[in-house]
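**Q** with the sequence up front, the predicted model follows.
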Amino acid sequence: MRWSIVRTEEIAVACDVVNGWTVVEVDGEVDIHTHALIRQAVIQLLGEGHRHFVLDLCFVPFLDSMFLGTVVTLAKRIREREGSLRITCPSARMRTVFAHGGLADAYEFYDSPQEATCQSPALDGLAHWPGPTR
């Protein structure tokens, strides 16, 4: 069952639980004005007991480097809870932002939420972070 966490004029954040993963779907531009809303939404979900996340950026037309810091912060919090983090973004342009920020090898990237959630979360989660866990 999908539910909305954040809805503003600039951005919408919705969640769904699929195969043990909490899929956090972001719709809208992620920048200095909106990245904190995403951070707060995921931290709230962590507080509710969610541990394994797919950060779905498929509907994000633009993201800036401020968001990279947000992803690192979230990964640290998720790791503290022995969780997992996967990122979906089919756009090569979007993945380039992660590459230029030095984070391309630190996370697992998928082209779609369906691909990211086809296997249940592993027990070790982010145990090997910030390196690849494949």
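**A** Yep, it's here. Numbers count the residues shown, from 1 in each chain.

**Q** alpha carbons only for contacts and neighbour counts from here, please
**A** Noted.

**Q** three-state assignment of the residue nearest the centre of the chain?
**A** With distances taken as Cα atoms, centre = their mean, Leu55 lies nearest the centre of the chain, 2.4 Å away. In three-state terms, and counting by DSSP: H, G, I helix; E, B strand; the rest coil, Leu55 is strand.

**Q** report the buried residues of the longest helix along the chain.
**A** Looking across the chain with DSSP state H, the single longest helix is helix 66-80. Neighbour-count burial for helix 66-80 flags 67-68, 70-71, 74-79 (criterion: 16 or more other Cα atoms under 10 Å).

**Q** and for stretch 90-103?
**A** So for stretch 90-103, counting by 16+ other Cα under 10 Å, buried means 90, 94-95, 97-98, 103.

**Q** sort out for me which of those are in helices.
**A** When DSSP H defines the helices, the subset of these inside them is 94-95, 97-98.

**Q** the residues you listed: which two are farthest apart?
**A** Greatest spacing in those, by Cα to Cα: Met94 and Phe98 (7.1 Å).

**Q** pipe the ones in helices among the buried residues of stretch 90-103 into CSV and attach distance to Pro121 per row.
**A** Output for these, formatted as CSV (distance: Cα to Cα, whole Å):
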residue, distance to Pro121
Met94, 24
Arg95, 23
Val97, 26
Phe98, 23
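
**Q** adding another structure so you can compare the two:
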Amino acid sequence: MTDDLTLTTTHTDGHLAALCVGGEIDIHTAPALRREALDVIAQGHPHLILDLTGVTFCDSSGFNALIGIMRCAMAAKGSTTLAAVPDRLSRMLDLTGLSSIMPSYPSVEAAIDARLTATPEPA
């Protein structure tokens, strides 16, 4: 595979942020995805939405990065929500049971709405 990966924070609002991921998530790029996501969480956005619209490939290294991101978000009393998950990755999440703790939505907007409903801002 290649090192082509794009990461862009597209939404931040209180404890919620959306990170747009594009390209290939593999052994070469998964560490960058993890670092960027953990940086967003550390900036005070523990409820993270990963927009996977532009993901063209994801191997086991990428899958493990998603699990690591989810664990770090949970440790920060947050969550990881996925948006626009490619079919292959969606099947992998279903087969492993992770789709039950890392929910996915068809779009970032739907994921934001769901997260805002599920996790209101503290007073």
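**A** Arrived safely, thanks for sending. Keep in mind it's a predicted model, so treat the numbers as computed, not measured.

**Q** care to give me the TM-score?
**A** Once superposed, the chains reach a TM-score of 0.81 (TM-score structural alignment, normalised by the length of the second structure), with 117 aligned residues with a Cα RMSD of 2.2 Å.

**Q** in the second structure, what stretch matches the longest helix of the first structure?
**A** On the second structure, the counterpart of helix 66-80 of the first structure by TM-score structural alignment is residues 61-75.

**Q** what about the helices in the second structure?
**A** Taking DSSP H as the criterion, the second structure carries its helices at 30-42, 60-75, 87-96, 108-118.

**Q** tell me the buried residues in the last one?
**A** Same thing as helix 108-118 of the second structure. Neighbour counts over helix 108-118 of the second structure (16+ other Cα under 10 Å) mark 108, 111-112, 115 as buried.

**Q** what of stretch 17-31 of the second structure?
**A** Neighbour counts over stretch 17-31 of the second structure (16+ other Cα under 10 Å) mark 17-27, 29-31 as buried.

**Q** where does that stretch end up in the first structure?
**A** Mapped onto the first structure using TM-score structural alignment, stretch 17-31 of the second structure spans residues 22-36.

**Q** quick check: Arg51 of the first structure vs Leu123 of the first structure, distance?
**A** Distance, Arg51 of the first structure to Leu123 of the first structure, using Cα to Cα, to the nearest Å: 11 Å.

**Q** okay, these two: which has more neighbours?
**A** A direct count of neighbours by other Cα atoms under 10 Å for Arg51 of the first structure and Leu123 places Arg51 higher, at 23 against 10.

**Q** could you redo the buried residues of helix 66-80 of the first structure as TSV and give each row distance to Gln40 of the first structure?
**A** Listed next are these as TSV, based on distance: Cα to Cα, whole Å:
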residue	distance to Gln40 of the first structure
Phe67	13
Leu68	15
Thr70	10
Val71	12
Leu74	9
Ala75	13
Lys76	14
Arg77	12
Ile78	13
Arg79	16
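
**Q** from Glu29 of the first structure, how far off is Lys76 of the first structure?
**A** Lys76 of the first structure is 23 Å from Glu29 of the first structure, by Cα to Cα.

**Q** what do you get for Val42 of the first structure?
**A** For Val42 of the first structure relative to Glu29 of the first structure (Cα to Cα), the value is 17 Å.

**Q** same thing with Asn19 of the first structure?
**A** Taking Cα to Cα, one finds Asn19 of the first structure at 27 Å from Glu29 of the first structure.

**Q** related to what we said a few turns ago, OK, contacts around the counterpart of the residue nearest to the centre of the first structure in the second structure?
**A** The equivalent of Leu55 of the first structure in the second structure is Leu50 (alignment by TM-score structural alignment). Contact analysis of Leu50 of the second structure by Cα atoms under 8 Å, 6 or more residues apart in numbering lists 18-21, 80-83.
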